[in-house]
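1. Predicted model follows, preceded by the sequence.
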Amino acid sequence: MPTVFTSTHTASDIDRLADSVSQLLPSEGDQITAIPGLSLHRRKAVTAPMHCIYGLGIGVTLQGRKQAMVGEDILTYSPGQSMVTSVDLPVISHICQASAAKPFLGMMLRFDSSTVMQVAERMQLSQRMRDDAFKPITVQALDAGVLDALKRLVDLLKEPPLLETVAPLIKEEIIARLLSGAHAPQLLHVIAAGSPSQHIAKTVAWLKLNFRQALRMDDLAAQAHMSPSTFRQHFRTVTGMSPLQYQKQLRLQAARHLMLTQNVDASSAGGQVGYESASQFSREYSRLFGEPPQRDIKRIRL
């Protein structure tokens, strides 16, 4: 196991980063920044639960509070805490504390798995890890060094000429600090050669690209070098759901995105994401999102 280092921060440190985010994002919404993987978020009221996918990376709440439901687990993170996701996962998340006077402010920074692996190798942290306590999403106290690096990364948005050169260095610093802190065991599971978690992470990555295809459980298990029963057990441990449930969520979220962004009708959207039956698509869509496709899209656009 790596040696874990932690350092404490003060409320004023978080307030300073919150001020920087507020200046860059003065009104309600989400901002995809010029730094790859970095997004800023602001909400003036509590939001309804939304289905989304959390990717490999870190999420930080700077003001307000946010919840994420992963399987049957409910994780809440507030200012002073960080949420790290080590495997791409469908989650249900919502802002649970926000107001016009004190809006929710948050940020997310996604990582590339190859960069995480390279940093870990330079730190000589690529040893095999045990899988018995693995969790794909963890909430920990926000390390002062990580907070300082995040502040420098956000402030770099005000210096465009330096973005291409300096931003990757700060992102690597953040990864290195996470690999030296409380989140380290979970991140190391994903890169540990030969670990069941790494095999499942590779399966998840494959499913994200191939969710339209019909699944053959035996083939997935063989790719992960496991028996079908062991594969299903490890997949559920890592993601909180079965491979078929995971595929279904990917399909339905992709269909919803098509209908929202490209004005695709429900039957066409279902077909494009792999459904052969329009009635099955509508039934499963209603079960996940609470309403039939057309009614759900109309509600979101209001």
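-> Ah, there it is. Numbering: from 1, shown residues only.

2. CA only for contacts and neighbour counts going forward, please
-> Will do.

3. Wait, Val91 touches His51, no?
-> Yes - Val91 lies in contact with His51 (C-alpha atoms under 8 Å); the separation is 5.8 Å.

4. So which of the two has more stuff around it?
-> Taking other C-alpha atoms under 10 Å, Val91 and His51 do not tie; Val91 has more neighbours (21 against 18).

5. Longest strand in the protein, please.
-> strand 89-97 (DSSP state E).

6. chain center to it, what's the gap?
-> Relative to the chain's own centre, strand 89-97 is displaced by 10 Å; criterion: C-alpha atoms, centre = their mean, to the nearest Å.

7. Ok, stretch 114-126 next?
-> With C-alpha atoms, centre = their mean as the basis, stretch 114-126 stands 20 Å off its chain's centre.

8. what sits up against it?
-> The contact list for stretch 114-126 (C-alpha atoms under 8 Å, 6 or more residues apart in numbering) reads Met1, Pro2, Glu172, Ile175, Ala176, Leu179, Leu188, Ile191, Ala192, Ala193.

9. In that stretch, which residues are buried?
-> For stretch 114-126, a neighbour-count test (16 or more other C-alpha atoms under 10 Å) marks Val116, Met117, Val119, Ala120, Leu125, Ser126 as buried.

10. adding another structure so you can compare the two:
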Amino acid sequence: MTNLTNLTELKQLIARHAPDEGFFDTAVPALTLIRSQAVSDPVHTLYDPSFCLVASGRKRARIGSREMVYETGGCLVVGIDLPIIGAVIEASADEPYLCLKLSLDRGTMADLLLQDSRSGDAPPPPERPGAAGILAATPELIDAAARLVRLLDAPQDIAVLAPLVVREIHYRLMTGPQGTILRQIASGESHLGQIGRAVAYLCDNYAAPTRIEDLARIAGMSPSSFHEHFRTATAMSPLQFRTRLRMHEARRLMVAEGLSAAEAGFRVGYDSPSQFSRDHARIYSRPPRRDLLRMQAEQAY
């Protein structure tokens, strides 16, 4: 009953602080509230390490070749920067999709991991976990999430209390069913932590020529081992991952800065406009110009 009560309160809080369609940044650092009143087409997004808890509705997330569905009372946990294709698959005006997203802090995770390792309670991790997963939220996690959103009604308390609740949420996640993802990312010396270093490099240098050997050296692995672990973590090859990063930024440049497809392609590292157009059409199912017109029409609407 407590779990249901807290989830109902969380739903009401999100609905009140996200009164319209869209994404709402909040006064609590790293906390975003999301509302959708209809099912949506697939949307390509670059997720940072984060925790998403659904208070109402259902969403499908596709990461490379891996697909996951999470719904009311369920969470998506993402341990590294990942290109994700998301679609709301259950929502209506009467029962909107309501979700909170909290960006996760690696320093907090590392600190909690250090404390936990001293206690000797850390469970043995699986050999090769993926970098994202879903779980059913525990009553304690839902309670902490509700308390965090509730702080929006007491802005004078946010500076002092929000960091405490955010730390508690990190703790609940790291000791929960998908805690392995975050524990390995925080460790740095695990395979997932090593892949995280290569991903961070790719996110900062997606426009530069990149060799697998260089990424493997950053990760501290052999090229063959790196390729295998990278695909396990992200469900993509390193080059597929880089292409997704390039396309995400190219779309932003075309929409936000008014660049042409050729200009955006060159800016993100393509030497050939035709290759950029082919990759764009393969990922987004339409050539750059048609895709840009569609996004501009959506913004106008």
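-> Cool, the structure landed. Everything quoted here is computed from the prediction, not taken from an experiment.

11. What's the match for Leu245 of the second structure in the first structure?
-> The criterion is TM-score structural alignment: under it, Leu245 of the second structure has Leu250 as its aligned partner in the first structure.

12. Now do the strands in the stretch 101-250 of the second structure.
-> 132-136 (DSSP state E, counting those that start in this stretch).

13. Go through the buried residues of stretch 114-126 of the first structure and flag which are in helices.
-> Judged by DSSP state H, these include Val116, Met117, Val119, Ala120 as members of helices.

14. aligned partner of Val43 of the second structure in the first structure?
-> Val43 of the second structure maps onto Met50 in the first structure, by TM-score structural alignment.

15. same check, this time on Phe230 of the second structure
-> Using TM-score structural alignment, Phe230 of the second structure pairs with Phe235 in the first structure.

16. correct me, but that match touches Gln245?
-> No - between Phe235 of the first structure and Gln245 there is no contact under C-alpha under 8 Å: 10.8 Å.

17. okay, those two: which has more neighbours?
-> Using other C-alpha under 10 Å, the more surrounded residue of Phe235 of the first structure and Gln245 is Phe235, with 23 against 14.

18. residue contacts, the residue lying closest to the more buried one once chain neighbours are set aside?
-> Spatial nearest neighbour of Phe235 of the first structure, chain neighbours left out: Ile200 (6.0 Å); criterion: C-alpha to C-alpha, 6 or more residues apart in numbering. The contact partners of Ile200 of the first structure, by C-alpha under 8 Å, 6+ apart, come to Ala224, His234, Phe235, Val238.

19. Can you match the residues you listed up with the second structure and say which hold?
-> Counting by both residues aligned by TM-score structural alignment, their matches' C-alpha atoms under 8 Å, those that remain in contact in the second structure are Ala224, His234, Phe235, Val238.

20. Show me what the first one lines up with in the second structure.
-> By that I understand Ala224 of the first structure. Counting by TM-score structural alignment, Ala224 of the first structure lines up with Ala219 in the second structure.

21. Who are the contact partners of the residue nearest to that match when sequence neighbours are not counted?
-> The shortest distance from Ala219 of the second structure to any non-neighbouring residue, by C-alpha to C-alpha, 6+ apart, is to Gln194 (4.7 Å). Each residue near Gln194 of the second structure by C-alpha under 8 Å, 6+ apart is listed here: Gly188, Ile218, Ala219, Gly220.

22. For Gly64 of the second structure, state which of those is nearest.
-> Ala219 (20.5 Å; C-alpha to C-alpha).

23. Next, work out how far apart that closest one and Ile212 of the second structure are.
-> Distance, Ala219 of the second structure to Ile212 of the second structure, using C-alpha to C-alpha, to the nearest Å: 10 Å.

24. Neighbour count: the two, which is higher?
-> Legend: neighbour count by other C-alpha under 10 Å for Ala219 of the second structure and Ile212, higher for Ala219 (24 against 15).

25. Now do the same contact list for the more buried one.
-> Remark: with contacts taken as C-alpha under 8 Å, 6+ apart, Ala219 of the second structure is in contact with Gln194, Ile195, Gly196, Arg197, Ala198, Phe226.

26. what's the burial count for the aligned residue in the first structure for the fourth one?
-> Translated: Arg197 of the second structure. Counting by TM-score structural alignment, Arg197 of the second structure lines up with Lys202 in the first structure. Number of residues near Lys202 of the first structure (other C-alpha under 10 Å) recorded here: 16.

27. I am finished for the moment; much appreciated.
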